[in-house]
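# The sequence isn't on hand, but the structure is:
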């Protein structure tokens, strides 16, 4: 009705004649008499239209929240006050002593239950970048929730929307699968160690063609042992069993140590390995051994996927609020369509140049899990056929 009233006025406006007295300014009528003019009617019609749209939106939002088949939904207004939440949210907050008295207090209450590291004390905008997050609750029963966070525009205002989905069954299957794989991997570990040891003895004792065959056995057993160990490392991190020792770490030291470890491989491949330190010493809060392993993995990959006589650079870069360890190569690069998948387990980017290069597809997956477990993240840029840059990104130490 309000819209129709406004449209009707627009249609008849050209035909209206409002008399004006010569030499006198028009006096704007106020109050009821002002509202009864054509202009007043149109103005109030548009106000009524805006209010109607707002009410319709709020009704649809309320219905969607209260009748939702997901576990729970909570909406907070731009000031952070709770607008609405369904019964399941109230129940699980009450059981786990999580406050709904404001968005920030709700986030603070969720933080101890978050499985992913790095959300401690984080602001809402940082949670938005890391969504979804996984929450593990013990009351009233053991359950896992996926929390999707987004902003909800209402007119010119931005509301905060939290959608919680119960993923307990999915998570339990995932954990069981990981446990089975872990058991199988452990069973492989002992015989592979024996094969590796015996093949090393054979390489030293045998001559000619037999020595060559023993060398192949040794090389493949080393590769398979590394595969098993990497898989077990990923599994430990995913299940939260990996002990993370966060200490101040001087990154320049890690780069020097990684370069020293990798120098024989660089020499064998004909790669020039460079280290570019920051002007001033830079430290971050991280697990020293885990971070060093991440740098070594990325640098090994850079050399593996680079032709001979190229450079691989280990570089420290500071921004306003982060510190980045960049591993820059002049290798084969990665196709754009593969960039979103390279951190998935067992994924390998395919190209003519790299199809004969051996690899498990686990190295980058390990790096991603390891750096995220420390509250950091991994980033990559690549130009196919020219270069790639992998970056370990850490928040600056306070």
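It's in. Treat the numbers as computed from the prediction; the structure is a model and nothing was measured.

# make it CA atoms for all contacts and neighbour counts henceforth
Fine.

# longest strand anywhere in this structure?
Assignment by DSSP state E gives strand 143-154 as the longest strand of the chain.

# tell me which residues in the following helix or strand past it are buried?
Sequence order places strand 157-166 as the next helix or strand after strand 143-154, per DSSP states H and E. Across strand 157-166, burial judged by 16 or more other CA atoms under 10 Å covers 159, 160, 161, 162, 163, 164, 165, 166.

# who touches the last one in this structure?
Each residue near residue 166 by CA atoms under 8 Å, 6 or more residues apart in numbering is listed here: 70, 71, 143, 144, 145, 146.

# what's the answer for residue 332, then?
If you count contacts by CA under 8 Å, 6+ apart, residue 332 has them with 305, 306, 307, 353, 354, 384, 385, 386, 387, 388.

# same check, this time on residue 175
residue 239.

# Wait, a helix at it?
Yes - counting by DSSP: H, G, I helix; E, B strand; the rest coil, residue 175 is located in a helix.

# do you know how far it is from residue 232?
Applying CA to CA, to the nearest Å, the value for residue 175 to residue 232 is 13 Å.

# quick one: stretch 56-69 to chain centroid distance?
Taking CA atoms, centre = their mean, to the nearest Å, one finds the center of stretch 56-69 at 29 Å from the center of the full chain.

# then this one, side by side with the first:
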């Protein structure tokens, strides 16, 4: 049912009565007066949505009534009734923005139709004005979302609000912590201000203290906050909450110093949409800052770890070399029954040296200090030599290590040491994770633009969810406290880094419980 309030003005009592009956029966809230002067007085004292007035009345005609009433209520819809009209009257009515004419006598449905059309026109006009007012927000949203610095973003939001509403002064306040309770948010800190730089900000914070999770905005005027307005020196203030998922982030507070200026409903709507956009942008900027700081902390930790690895590996090499030297001398001097102990020392010292070499190789890759020494090499010889070097390791586990050299007499220009290191890491990794009696096959072949070496095993395999991480530093599929296989989890990471350094790549196919296939490709010559 319609709830609009309609003021009817006519000097004929019968017309007033008929209009009141027709409009009331259709659900409108109707008041009637019989003179233009009464109509202007009532329109000044009460808010009406539509004025229905006769044009020809003694004392003050309907067009004068409409003009006077609209000085008080600019959005008042006006419909005129007349039994006769002239061209001058019609032109004057158009100038005043009269929405509809009704010619006397009229049928009830004619009156209802005219009033409904006039109200609908005003709704469409207001909606059009609202959309035009909101259009700048689309461009502002793009600007907000591209800003990751919170103070700069706050100033952009504040400037947009103050400019659009022509506010005398404004501040944007953010809570030190997002407020999720129903209590008043705070304490606030100032992130941006407009023409309040030298003023105590605490009064502005108190103006925003009425905003809580259940209330999106507050409007302060002489009727509800005279003392606070006097302290700030403003005629009226509006505070709008900036809310995010986790609660209230802060508030946008604007003031008019001119007593004739007021914040309208459209202003409230504009600020609500603006603060909604601002909340998302501010939240994103805060998250970005947290991520940036976390990234910087991680970089520092990573640097410290790399420095530790580099220093530790270098400092251990000298005492380890001395240890291996004297252990080798002892192995040749002690009786046969004691040689096994010297051999154990040498074997484990060799393992420690291999671990230090891995750490140094990784450190060089990360620092970008690895040098490539190019030379022409025979692919078959290099692959065969690498496999034969590792065959004793496979024999200790009774594994079958086969070699298929399908590439023929291929020569390539690359770094022999690094190529051998990549292949050795892949083969030793296959031996390590293939159970006793398992099978490992190494195959080489020529592919367009380069060569490919494949290492296939029927070992434990790698789960699909782990395959993206298998080349990360120190990453191992097994838990560090319960794993059965030795190593620091650097071999595959080094292999990948060395392969890329040579202009190649490593790929993986694996199925849990059925084994893995690693493919290593490099160009026949470096790409310059």
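Yep, that arrived. What you see is a predicted model; the values in this text were computed from it and never measured.

# TM between them?
Scored by TM-score structural alignment, normalised by the length of the first structure, the superposition of the two chains gives a TM-score of 0.53; 248 aligned residues with a CA RMSD of 3.6 Å.

# quick one: what's aligned to residue 188 of the first structure in the second structure?
When the second structure is aligned by TM-score structural alignment, residue 188 of the first structure is paired with residue 316.

# Check for me that that match belongs to a helix.
Yes - assessed by three-state DSSP, residue 316 of the second structure belongs to a helix.

# neighbours around it, how many?
Applying other CA atoms under 10 Å, we find 13 residues neighbouring residue 316 of the second structure.

# And residue 4 of the first structure, which helix or strand is it part of?
Using DSSP H and E, residue 4 of the first structure sits within helix 2-12.

# Give the buried residues for that helix.
Across helix 2-12 of the first structure, burial judged by 16+ other CA under 10 Å covers 2, 5, 6, 9.

# What range does the longest strand of the first structure cover in the second structure?
By TM-score structural alignment, strand 143-154 of the first structure lines up with nothing in the second structure.

# Let me see the residues that make contact with that strand.
127-128, 131-137, 158-168, 171.

# what about 7 Å?
Outside strand 143-154 of the first structure, the residues that touch it by CA atoms under 7 Å, 6 or more residues apart in numbering are 128, 131-137, 158-168, 171.

# same check, this time on stretch 224-233 of the first structure
Contacts with stretch 224-233 of the first structure, where a contact means CA under 7 Å, 6+ apart, come from 182, 185, 189, 192, 360, 362, 366.

# What range does it cover in the second structure?
The aligned range for stretch 224-233 of the first structure is 352-361, by TM-score structural alignment.

# what's the mean deviation for the matching stretch versus the first structure?
Stretch 352-361 of the second structure, aligned to the first structure and superposed, deviates on average by 0.9 Å (mean CA distance after the TM-score superposition for the first structure).

# Show me how far that stretch is from its chain's centre.
42 Å.

# what about residue 244 of the second structure, neighbour count?
Neighbour number of residue 244 of the second structure under other CA under 10 Å is 21.

# in the stretch 251-398 of the first structure, which spans are helices?
251-269, 288-304, 363-373 (DSSP state H, counting those that start in this stretch).

# right, so these: which one is the most enclosed?
By mean neighbour count, with neighbours taken as mean count of other CA atoms under 10 Å, helix 363-373 ranks first of these at a mean of 22.
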